[in-house]
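Undergrad: return atomic coordinates for the entry below.
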Amino acid sequence: MAGAGPVEAVAFDYGGVLTTPVADSFERWRTGLGIEPQSFTDCLRAWLGREAEEDSPIHRLETGRLGAAGFEKELATRLRRTDGSHPEPAGLLTGMFAGLRPDHAMWDLTDELRARGIRLAIVSNSWANTYPDRLRDGRFEPVLISGALGLRKPDPAIYQLLCARLDLPAERVAFVDDALPNVEGARRAGLHGIHHRDAYTTRDALLSVLGAGTTAGPAATSRPNKETRP
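TA: Take a look at the predicted model:
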């Protein structure tokens, strides 16, 4: 945990933090295409796991060195349908993320933090994703997208860049991500790393870091519903 000092900014990952879980979207996509589960699990482990090679296709995609079409071709060769065939490459990435929806409880939390005078930022590893306009409506500054930077979490350089853009020392910044390796990377860089599981526990963790009691604010009276609003 970072050293003492008032936290002045909170940086959020996007997919799986400000949205419904990425894994849920992946599962609906995989089921819909009839992808054999083990082939997808093995591919993610090889390309994104802790032992993944630094030049794996996902790492190259996230840093902008591999385009969406090239990644989809590599992915299609690794995946098998239950009938033994490979899926068509075109549209794989779009389909993988098609099930994401805003997590309204988390967006409410960003409103609460802004009302407390806390600055907000985004640090996202992009899979050639399209981000909503509201991400750039002035609520978050800076917005750091890995593919545009050539840097990806958990590279310490991306957390250093975040702090530089905020003009704050690391101990004044909290970072929220649903991927534990990215949280651990933030902690190694001196930030207050918070592992996101749901809006309720993330809010409690943030208010603890901010030195605010969990009884303050409208969201404290009940656990937010994990279901998204229509």
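Undergrad: could you use CA atoms for every contact and neighbour count after this?
TA: Fine.
Undergrad: can you pull out the strands in this structure?
TA: Secondary structure of the chain (DSSP state E): strands at 9-12, 119-124, 143-145, 173-177, 192-195.
Undergrad: and for comparison, fold this next one:
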Amino acid sequence: MTIKAVVFDIGGVLEKVVPVDAWLARMAGRLGLERLAFDGRIRQLDPRGLMGTGAMTEADYRQRYIDVFGVSESDADAFMAAMWDWYCGELDYELCAYVASLRPAYQTAVLSNSADGARREEQGRYGFEQLVDTIIYSHEVGLAKPDPRIYQLTCDRLDVRPEEMVFVDDTDYVVESARAFGIPTVHHRRTPDTIAAINTLLTAGD
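TA: Next up is the predicted model:
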């Protein structure tokens, strides 16, 4: 089957992101809290994972931080700024240059588990809307990986069958779920290896 589209995750793939555990440790230190106490409060901000499907807004999350941690408005602003800096990480320039090179021979897309504010932050920093043909953010569509419905939505947006697209992600269970849906997958670990694996899949159907 000929591949017609290549789809990429953002965090941990197009963006190099510090592991969440390291970031949480840094934030706990800023507040002078023991890590166990800090983690307990952080879990109270969005215990049901509502941000990922758009059921909790960025403003709601910020207010929850104020309520749970008992901090000021300015402290909440500083936390949110630090959170977005961590969330967006640093651009993988090598991989993004490769993504850009795929068009027009292939459609390209982003499929990302996200939160309200992600499009603003990532577009402002990295211009992903100009890099790919379409962006599917989980918080905008009300579905998140590994829900198979978000893979079907991606296929529908690109007008391809599952076997006609390649999906690149860095999370084990997401890669497994996409593969179970019938999508050829690449488990991202190192950029050169990912590019080589994509190229192998692209040429396999020639």
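Undergrad: with mean neighbour count and distance to residue 66 of the first structure as extra columns, can I get the strands of the first structure in JSON lines?
TA: Formatted as JSON lines, these follow (neighbours: other CA atoms under 10 Å; distance: least, CA to CA, whole Å):
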{"stretch": "strand 9-12", "mean neighbour count": "24", "distance to residue 66 of the first structure": "24"}
{"stretch": "strand 119-124", "mean neighbour count": "22", "distance to residue 66 of the first structure": "17"}
{"stretch": "strand 143-145", "mean neighbour count": "23", "distance to residue 66 of the first structure": "15"}
{"stretch": "strand 173-177", "mean neighbour count": "27", "distance to residue 66 of the first structure": "24"}
{"stretch": "strand 192-195", "mean neighbour count": "24", "distance to residue 66 of the first structure": "28"}
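Undergrad: pretty sure residue 177 of the second structure is touching residue 149, no?
TA: No: under the criterion of CA atoms under 8 Å, residue 177 of the second structure is not in contact with residue 149, lying 11.0 Å apart.
Undergrad: with neighbour numbers in mind, choose between those two.
TA: Between residue 177 of the second structure and residue 149, residue 177 has the larger neighbour count (other CA atoms under 10 Å), namely 17 against 13.
Undergrad: so how far is residue 140 of the second structure from the spatially closest residue to that one that is not a sequence neighbour?
TA: Spatial nearest neighbour of residue 177 of the second structure, chain neighbours left out: residue 146 (5.7 Å); criterion: CA to CA, 6 or more residues apart in numbering. Using CA to CA, to the nearest Å, one obtains 16 Å as the distance from residue 146 of the second structure to residue 140 of the second structure.
Undergrad: returning to that earlier point: and the residue nearest to residue 177 of the second structure, what does it touch?
TA: Applying CA atoms under 8 Å, 6 or more residues apart in numbering to residue 146 of the second structure gives the contacts 173-174, 177-178.
Undergrad: for these, give me TSV that also has distance to residue 9 of the second structure.
TA: Below are those laid out as TSV (distance: CA to CA, whole Å):
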residue	distance to residue 9 of the second structure
173	13
174	10
177	14
178	12
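Undergrad: the residue positioned nearest the centre of the first structure and residue 179 of the first structure, how far apart?
TA: Nearest to the mean C-alpha position of the first structure, counting by CA atoms, centre = their mean, stands residue 13 at 3.5 Å. Here residue 13 of the first structure is placed at a distance of 9 Å from residue 179 of the first structure (CA to CA).
Undergrad: who's in contact with the alignment partner in the second structure of the residue nearest to the centre of the first structure?
TA: Using TM-score structural alignment, the partner of residue 13 of the first structure in the second structure is residue 9. Counting by CA under 8 Å, 6+ apart, residue 9 of the second structure touches 110-112, 167-170.
Undergrad: ok, so of those, who is nearest residue 63 of the second structure?
TA: Closest approach between the contacts of residue 9 of the second structure and residue 63 of the second structure, by CA to CA: residue 112, at 24.4 Å.
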